[in-house]
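>>> return atomic coordinates for the entry below.
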Amino acid sequence: MTIKFDGNPLSLVGEQVKVGDVAPDFTATNNDLKDVYFKDTKGVRIILTVPSIDTPVCDLETRTFNSKATSIPNVSIYTISMDLPFAQSRWCAAHGIKNVTTLSDYKDRLVGKNYGTYIKELGLLTRAAFVVDSTNKIVYVEYLDEITEQPNYNAILKAASEAK
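Take a look at the predicted model:
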């Protein structure tokens, strides 16, 4: 799949997922440098991949989901980037992020590989959103064609609120 960054084409590595697929497992690193296994998460989950939490669009996206998270009970939201856990922790503390869990794919790049979000030329994750129901079925997928654009917040939140 080809995406764009400021209009310039880039290549994604890995297998893109689609609605109806079983969500691929992955391991990512939390802000305490501990491994988080997707298979150990439960309930409805929103998984957001972003290039870097400390850039304007990624910042806005994560803060928007942080503020809207409380409107949907029993939904967990994860923002995943290649940023080091130290940087993610610092950013979350500076912006009062309490309702979104940030994870880093820096070590194994399994999110990028398993969800087809790894940008070959940049070594970052593309902007994408996935909603996974409590049976681990993917019920919403959005790969943005242009990674500087924002995702469809309303569609993501609607899919999460309708998921079981």
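
>>> drop to CA atoms for contacts and neighbour counts, all remaining ones
Noted.

>>> in the chain, which helix is the longest?
Identified as the longest helix of the chain according to DSSP state H is helix 56-68.

>>> tell me the angle the helix or strand that it is followed by makes with helix 56-68.
Using DSSP states H and E, the next helix or strand after helix 56-68 towards the C-terminus is strand 75-81. For strand 75-81 against helix 56-68, the angle by axes from the mean of the first three to the mean of the last three CA atoms, to 10 degrees is 170 degrees.

>>> enumerate every residue touching the residue nearest the centre of the chain.
The centre of the chain sits closest to Leu48, judged by CA atoms, centre = their mean, with a distance of 1.8 Å. When contacts are counted by CA atoms under 8 Å, 6 or more residues apart in numbering, Leu48 touches Ile77, Tyr78, Thr79, Ile80, Arg127, Ala128, Ala129, Phe130.

>>> one more, so I can put them side by side:
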Amino acid sequence: MAQERTGVATLGGNPITLIGPELKVGDIAPDFRINKDLVTEAGLSDYAGKVKLISVVPSLDTDVCDAQTRRFNEEAAKLGDNVVVLTVSVDLPFAQSRFCSVAGIDKVETLTDYKHRSFGEAYGVLIKELQLEMRSIFIIDADDTIRYVEYLSEMTDHPNYEAAISALKQLV
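Take a look at the predicted model:
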């Protein structure tokens, strides 16, 4: 049975339970199986040799998630070919695709954990009560070592964009 963490996160001030471990800087990034679309899956090895910024959002159809994805899309254009920016949610692939086309998101790759919840459990962001994923940021170097982690304690808060971008630029 997966580890459950309580007392670490809220939604609108109400406690929620996160499933999975709390990862820390210096940990080796766990592998995962996640979907690019309804049938095509990906894992950490698909991004081997690249610096990875993984932006986790509960749903692209909310204001903070929209802003977070747009911000990292803008930054991704400035980072070069050795960096991949991934946005992970449990939104269906159709919703992710629609969001990206409407919002002009073209530098961020969206991945969905709707089928297996493998990413959410491996990275400790799966919300037990909602089966969504908690807002968080992970920066993983080209050797798959975690170099930056931000787990937000309140789902509706914005991440620290400047700290994440600064940590990412140190790796490129």
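
>>> for the two chains, what TM-score is obtained?
TM-score of the superposed chains, computed with TM-score structural alignment, normalised by the length of the first structure, equals 0.96; 164 aligned residues with a CA RMSD of 1.1 Å.

>>> mean deviation of the longest helix of the first structure from the second structure?
Aligned to the second structure and superposed, helix 56-68 of the first structure gives a mean residue distance of 0.5 Å (mean CA distance after the TM-score superposition for the first structure).

>>> what's that helix aligned against in the second structure?
Aligned by TM-score structural alignment, helix 56-68 of the first structure corresponds to residues 63-75 of the second structure.

>>> flag every buried residue along that stretch.
Val64, Cys65, Asp66, Gln68, Thr69, Arg70, Phe72, Asn73 (16 or more other CA atoms under 10 Å).

>>> so who does the second one touch?
Spelled out, that is Cys65 of the second structure. Here Cys65 of the second structure is in contact with Val57, Pro58, Ser59 (criterion: CA under 8 Å, 6+ apart).

>>> ok, now the fifth one?
With contacts defined as CA under 8 Å, 6+ apart, Thr69 of the second structure is in contact with Ser55, Leu60, Thr87, Ile105, Val108.

>>> biggest separation within the residues you listed, which pair?
Ser55 and Ile105 (13.7 Å; CA to CA).

>>> mean per-residue distance, whichever strand or helix holds the residue nearest to the centre of the first structure to the second structure?
Using DSSP H and E, Leu48 of the first structure sits in strand 44-49. Superposing on the second structure places strand 44-49 of the first structure at an average distance of 0.6 Å from its equivalents, by mean CA distance after the TM-score superposition for the first structure.

>>> flag every buried residue along that strand.
For strand 44-49 of the first structure, by 16+ other CA under 10 Å, it's Val44, Arg45, Ile46, Ile47, Leu48, Thr49.

>>> aligned to the fourth one, what sits in the second structure?
If you follow Ile47 of the first structure across to the second structure using TM-score structural alignment, you land on Ile54.

>>> ranges for the strands of the second structure?
Assigned by DSSP state E, the strands in the second structure fall at 4-11, 14-19, 34-35, 41-42, 51-56, 83-89, 108-112, 126-127, 136-140, 146-151.
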